Each structure stands twice: as structure tokens, then as C-alpha cells.
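Q: Provided below for reference: sequence and predicted model.
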Amino acid sequence: MEHKVCHFKALNGDVLADIIGRFDGSTLAAAACTCSDLRDIARDQSLWRQLCQSTWPSTALEEAQHILSSSPIGSFHKFYANSYPLLLHGECVKSQEPQTHVSASQFASLVDLYYRKECVLSKVLDGIPQAVEDDSSRWNSNFPFKLELLSLDYDEETGFDNELGYAYIDDDEERRAPPSVSVAEEGKELEQELRLSWVLLDKKNGKAVNLSSWKPMLVQRRWPLSGEYVIHFGSIVQVDEGLLSHKLAMCKIVIRCKLTESGGCPKWREISMHIEDLMGVIVGGSKSLMVLNHALDCLRSTNHHEVKQGFRQYEKQKREMMRKKELMEALIEGFSVSIEVAIFVTICYIYLFL
């Protein structure tokens, strides 16, 4: 080990910095733990800035740089450490000072969409527009939370109506659907080639978390012959029982896109995020903000297999809850029918024998 350290010391500092600058985040962090020379070089924030901007091109946007520089997150090293791992289905790490009020303006979203290993969309969303545009009391209590990053209005070229959320497909468009590619192959292509990062930044407290699953959780075709797909990403968030009765929420990110005839990059029609409880009910504004706040303190992992297992566990719990709900509804319905039959028999008895 001493022999290797001497070689490090013999290297020119610029050469060593250039070598380390080619590391990924995990390797750079591991290298910083080996010796003092590497630790000093790995502390250079310019390396971490370069690493963040190559991992999330949205961080290089002017708006993102302004948000990050004014945030107490402190360093690109901390931002990377917070944002690179994915949320893991498990207990939250309790924060030292739990918040009783969460403001919509304290959040910012940095979103990067990748297709065939190329970043095709980077966008920054500061705050939550719905919480500002709508009446705050109504939004906090009743308004379903939905954070829209991209939503196209209807026009003749795209055939999409934002208000109604329907795709208008004529006969010519159906005939233009590529016959050589099956639905299964198209869905597999999207599942394999589409990746999404949605980093939520708490500008007030200097925390960040990646709300996306990176890889799609579900790929569905919207219409039989339209070439339009709905892709789900997201994460599982453990919350307090006082917030949601089942103590679990899903941060669901939805992408709607249409495949092109040429087989190139799809046309993106919607990218949005909302919160659901374990029963699949969309959570309202104020509770959604609290769920996002809990996500900042949840366990994380760089092991995608662990993350996938967490989703399977969540889906198993969801199916069990739905089964119990259906059983309870069947029992109630059976009990109601029994009461109705008893009342009918009683009325018949009274009518015939009294």
C-alpha cells in the first residue's frame, strides 16, 4: 500500500486531477477514503459540479445554477450524494426537527429524460404552480395534487387535448401505424431505452431526493393503434400514520408519448407527477407536500434490485388491501341482501296470516 501511495505522490497534481475527474461518483467517493492526497483532490467542488452536470444536464441550466447557489445544500458533493441513490421502500430516517408546515415554494424540480442513453429533455420547475394560481385554502384541502412539467395543448399536428386528456385519432393515422413492429416489441423498446431522473430539491433546508425509479415501472399502450404509450416511474414513501392511514404513499411520475414512424425519438406529450395512497386514491395538496417532505428523509440505495424488490413488496401490500376491501364490500352487500330478504319475508307473513 505504501508503494502505491508513493506513486500517487510522484504524479503531477494536474495529471492526478485529470484521472480522478474521469471517475463516477461512487468511485470518486471511494477514492477519497484511500489516502489524504486523493481526499484533498476529491474535495474539489469543480469535479463534483462536472459530475453533476454530466449526470443531470438540468443542473447546468442557468435557472438550476441560481437555485443551487442560493440553496443551503452547500456543495455539489452533497447534491450528488442526496440525488444519485434511489428511494428504498422502508422506514424514514427521522429528521431532528420535524416540520409542521411545508410551503410549496420551497421545492424545486430538476428533471432529465434519457432515450437510448442520450439526454433528450432537461427542465427545471421552481415551486408548484397550482399552489400559487389556485385559491390556497381550496388547494390545500381539496385540490388533487398534480405537478405538470410538460403538457401539450391540442393541435392538428399532435392531436392532443390537454384539458380533456384525450388523443384524437383519425382513420389515416391508424393506417399509418407501423405494421412491422408489434406492440410487445414497442413496449419493450421503451422499457429498455427510456430513463428518467426527477430530483426534488428543498431550497429551504438544503435537502434533495430523486423521486424517480430511473427505469420504468410500467409501460402501457394508450390506444390500440395510436402508437401512444403511458409510462410510469416513481418511488414508495413511508409516512406517519397521522398523515395517511396505511402509512405508505406512491410518488407516481407519468410520461405520455407517441412513437414516430421513423423510429426516432418519441414525441413527448405529458410529464407529470402526483401522489397516491395505498388504495390508489390521489392525495390532495397539503398532504402531498407533507409526503414530499417525508421523501427527503427516506432510506436510499444504489442497488436497483433492492429498489425493484421494494416496488414488488408495495404492490403485494396493495393487492392485499384491495382484496380485503372487496371482501368487506361483499360481506356488507350480503348482509344488506339478507336484511332485505328478512324484511320481505316479514311483510309477506304479516300480509298472509294477520
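A: That came in fine, so what should we check first?

Q: only C-alpha atoms for contact and neighbour calcs from this point on.
A: Noted.

Q: what number of residues lie near the residue nearest to D126 when sequence neighbours are not counted?
A: Nearest residue to D126, sequence neighbours excluded (C-alpha to C-alpha, 6 or more residues apart in numbering): A108, at 4.4 Å. A108: 21 surrounding residues under other C-alpha atoms under 10 Å.

Q: how much space between A108 and I128?
A: A108 is 8 Å from I128, where distance means C-alpha to C-alpha, to the nearest Å.

Q: picking up where we left off before, would you quantify the distance from the residue nearest to D126 to K204?
A: Using C-alpha to C-alpha, A108 is found at 10 Å from K204.

Q: Please apply the same query to Q317.
A: Distance, Q317 to K204, by C-alpha to C-alpha: 34 Å.

Q: One more: C52?
A: Distance, C52 to K204, using C-alpha to C-alpha: 21 Å.

Q: again, but for H274
A: According to C-alpha to C-alpha, H274 stands 22 Å off from K204.

Q: Ok, K287 next?
A: Per C-alpha to C-alpha, K287 is found 19 Å from K204.

Q: who's more crowded, those two?
A: With neighbours defined as other C-alpha under 10 Å, K287 and K204 compare such that K287 has more, 18 against 15.

Q: Now do the longest helix anywhere in the chain: which elements does it pack against?
A: Determined from DSSP state H, the single longest helix within the chain is helix 304-353. Counting contacts by 3 or more C-alpha pairs under 8 Å, 6 or more residues apart in numbering; DSSP states H and E, helix 304-353 packs against strand 86-92, strand 228-238.

Q: Could you check the angle it makes with strand 228-238?
A: Angle of helix 304-353 versus strand 228-238, following axes from the mean of the first three to the mean of the last three C-alpha atoms, to 10 degrees, is 90 degrees.

Q: orientation of helix 304-353 relative to strand 86-92 in degrees?
A: With the same axes, to 10 degrees defining the directions, helix 304-353 sits at 60 degrees from strand 86-92.

Q: Let's verify S272: helix, strand, or coil?
A: Secondary structure for S272, judged by DSSP: H, G, I helix; E, B strand; the rest coil, is strand.

Q: The structure to be compared is supplied as follows:
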Amino acid sequence: MATTTTLEDLPADVLACALRRLDGPSLAAASCATPGLRALAADPDTWRALCLTRWPSLAARPDLLLPAAGALSPQRLFADAFPFPSLPAAAACSSASPHQPQHLPGELVSAVDVYYRGTPLLSRVVSTPTTSSWFLTSPFCVDAVARDTQQGHVAAPAAAEMELSWVAIDPRAGRAVNVSSRRPVAVDRHWYTGDTLVRYAVVLAGCKFEATLTCGEGHVVREVSLAVEDADGAAVSGEGALRVLGAAMAAPRKGGKEEDEAAAAKGRYEEFVRSKRGRKESKARKEVLVDLCCSAVSAVAVLSFIAAVVLRS
């Protein structure tokens, strides 16, 4: 009688070794095949190694991946941070919007990794306290590399070919979200310094989260920063940005190929820019119309006054 050999007939240690060589999406797909593979694929050490390979910056904060209260499990981190979030524009970035969750993280951890053709080029972890009134009321901005940090000055052969991963983590809630398009959505030059500005952006709830990588002469990485602006181009406060981040962390994720997700993120960015330009032009036209009306009213008032004086005389 012929017997059928299946994949699960292999020793568990051999299967586990093979699973450790898969990337995140492939490992998640393998876990859906059989109960045995699901058990092996759920190994925290496998996911921890995968997360550290994907985001080398997390090596500076190993406590984020430890099985402690409020900490991210490695599998949860990958499920949160790898795919792009799906947050509708109806959840506006107003701090008073009822669509936003009331929980605000007391600390925001930013895991920032710059790659060139898949090779890690620069990794930083920035911890930002978020409870002060100054942070909550000021425009949201996080700097990952200071200009005076010489060890952070790393050269890349071509700025436009660099990729950026910016993962925002709420350690207390144990959730994370990716706020970078990974691939550049725009490359331009600073009007005064001449530095190359490589921009990465995602649009969440009608707000644009834009990470800007500043490269000096010779494509030397000098600074990486994240800022948020609304549909009118106004800077969003720290509280408003935190509310959008909280909603994005809890929102469902968009599955699909990484290339397709990056292209979709660029499309949403371009649509945001077109919409902002249209709103700006519409506002300018309204202002011109108001000016004309005011000028007409003033002219009528002056002519009426002159006519009254002439008639009296």
C-alpha cells in the first residue's frame, strides 16, 4: 500500500528552521496552511528575528518586543507595521472629532530605518514624551537625526533610490502603525541651502504624515523628520496628530504586495496635493471676489457722499 508523505512528516526542528528563512508575508501565509505549521509559525523568537531584520532600529529598544504588559508581541508588531493602515478621510484630524479615540499615548516611540536597495543605511529610535501641554498644543514634529550628530551622517549613492520606514509605536497600548510610504513620493531641493529633500508620505484621515529625509552634498544623510498637515496645509498639533495615530493603529490594514501598497500610497499623496492646491486656488478666488465686492461698496459709498455734497450745494 502506497503511503503519502506530507510536509508535516518532516521533523519539527527542520520545519522551524525553514520557516525562519521566510519573510513576514510568506510566514503568515504558511501559518494558515495547517494547524501544525500554525503552531510552528507562532514562535515568538522567529517573529522577533524577522522584526529585527526588517527594522534594525528596534535592536536599540529590545524591551518593546519582550512579553511584558503593554509590550508589543513581535507578531503583532509585524501585523501592525508592515501593511499600510486603512483610515477613511471621515476621521478628520481635528482634536475634537468624535471619530477619534480618547486614548493618547504618554510616549511615542519612532523606529526609523533608511535603506538603499534593501540594505540598511541608517537606523534610529526616538522616544518622544507626549504629555506636556507644549507638545500637545505645538505643531507635531519629530526629528530622528540631529544635524550636529556626526555619527548619523551617512552617504548614499542616490537619494531617490533610498527607502524609509517610519514605525510609530505606542508602548503602553502595544500597537504600532507605519507612517511612511517607504518609497519616495517626491524629490526636490531646498530653495536656500540646496540640500536634496526626499519626501515620504501617507495620507491618514485627511491629514498628510510627511517624513522628509535631508541629504547634503554627496547625498550625505543629515536629518530625518516627520511632520503632519491638514487638507488646507496647516500644521496639525501634537494632540491632533496623536489622535489620528491612535485611530490608525486601531484601523484595519490593507493587504497586498509591497510594491502595490507603495504605489497606492504615492497615488493618495498626489491626490492630497491636488486637492490642497484646488482648495488654495478656490480660497484665493473667493478672496479676490471679496476684495472686489469691498472695493465696489467703498466706491459706491464715496460716490454717494460726493453726490450728496454736490446736491446740497
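A: Sure, I can see it. Just so we're clear, the structure is a prediction, and the values are computed from it rather than from any experiment.

Q: Can you tell me which of the helices and strands packed on helix 304-353 of the first structure is most buried?
A: Of all those, strand 228-238 has the most neighbours on average by mean count of other C-alpha atoms under 10 Å, namely a mean of 23.

Q: if I've got this straight, V187 of the second structure is in a strand?
A: Yes. V187 of the second structure: assigned to a strand according to three-state DSSP.

Q: residues near the aligned partner of it in the first structure, how many?
A: V187 of the second structure maps onto V219 in the first structure, with residues paired by TM-score structural alignment. As a burial measure, V219 of the first structure scores 20 neighbours (other C-alpha under 10 Å).

Q: hang on, isn't V219 of the first structure packed against G187?
A: Yes. With contact defined as C-alpha atoms under 8 Å, V219 of the first structure and G187 form a contacting pair (6.1 Å).

Q: related to what we said a few turns ago, need the helices and strands packed on helix 304-353 of the first structure in JSON lines with distance to W139 of the first structure, can you?
A: Formatted as JSON lines, those follow (distance: least, C-alpha to C-alpha, whole Å):
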{"stretch": "strand 86-92", "distance to W139 of the first structure": "26"}
{"stretch": "strand 228-238", "distance to W139 of the first structure": "22"}
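
Q: Quick one: residues contacting A227 of the second structure.
A: By C-alpha atoms under 8 Å, 6 or more residues apart in numbering, A227 of the second structure lies in contact with P139, F140, C141, V142, F209, E210, A211, A235.

Q: can you list contacts of the helix or strand hosting G187 of the first structure?
A: Using DSSP states H and E, G187 of the first structure falls within helix 183-193. For helix 183-193 of the first structure, contacts defined as C-alpha under 8 Å, 6+ apart pick out Y114, Y115, R116, K117, K215, P216, L218, V219, Q220, R221.

Q: tell me which of those residues is nearest to D14 of the first structure?
A: Taking C-alpha to C-alpha as the measure, D14 of the first structure sits nearest to K117 out of the contacts of helix 183-193 of the first structure, at 30.1 Å.

Q: Nearest spatial neighbour of that closest one, chain-adjacent residues omitted?
A: Among residues not flanking K117 of the first structure along the chain, E193 sits closest, at 7.1 Å (C-alpha to C-alpha, 6+ apart).

Q: Just give the number of residues close to the one you found.
A: Quick note: E193 of the first structure (other C-alpha under 10 Å) scores 15 neighbours.

Q: Same question for the one 5 residues further on.
A: A count of nearby residues for W198 of the first structure, using other C-alpha under 10 Å, gives 24.

Q: correct me, but it touches K215?
A: No. At 11.7 Å, W198 of the first structure does not count as touching K215 under the criterion of C-alpha under 8 Å.

Q: Now do M162 of the second structure against L19 of the second structure, distance only.
A: Distance, M162 of the second structure to L19 of the second structure, using C-alpha to C-alpha: 29 Å.

Q: now the helices for the first structure?
A: Using DSSP H, the helices of the first structure run over 2-10, 13-20, 25-31, 36-42, 45-55, 62-70, 76-83, 129-133, 136-141, 171-175, 183-193, 285-295, 304-353.

Q: looking at these, which is closest to P266 of the first structure?
A: Smallest distance to P266 of the first structure across the helices of the first structure (C-alpha to C-alpha): 9.4 Å, for helix 183-193.

Q: Could you tell me the angle between that closest one and strand 228-238?
A: Compare the direction of helix 183-193 of the first structure with that of strand 228-238 by the same axes, to 10 degrees and you get 50 degrees.

Q: Report the distance from helix 183-193 of the first structure to the chain centre.
A: In terms of C-alpha atoms, centre = their mean, to the nearest Å, the gap separating the centre of helix 183-193 of the first structure from the centre of its chain is 20 Å.
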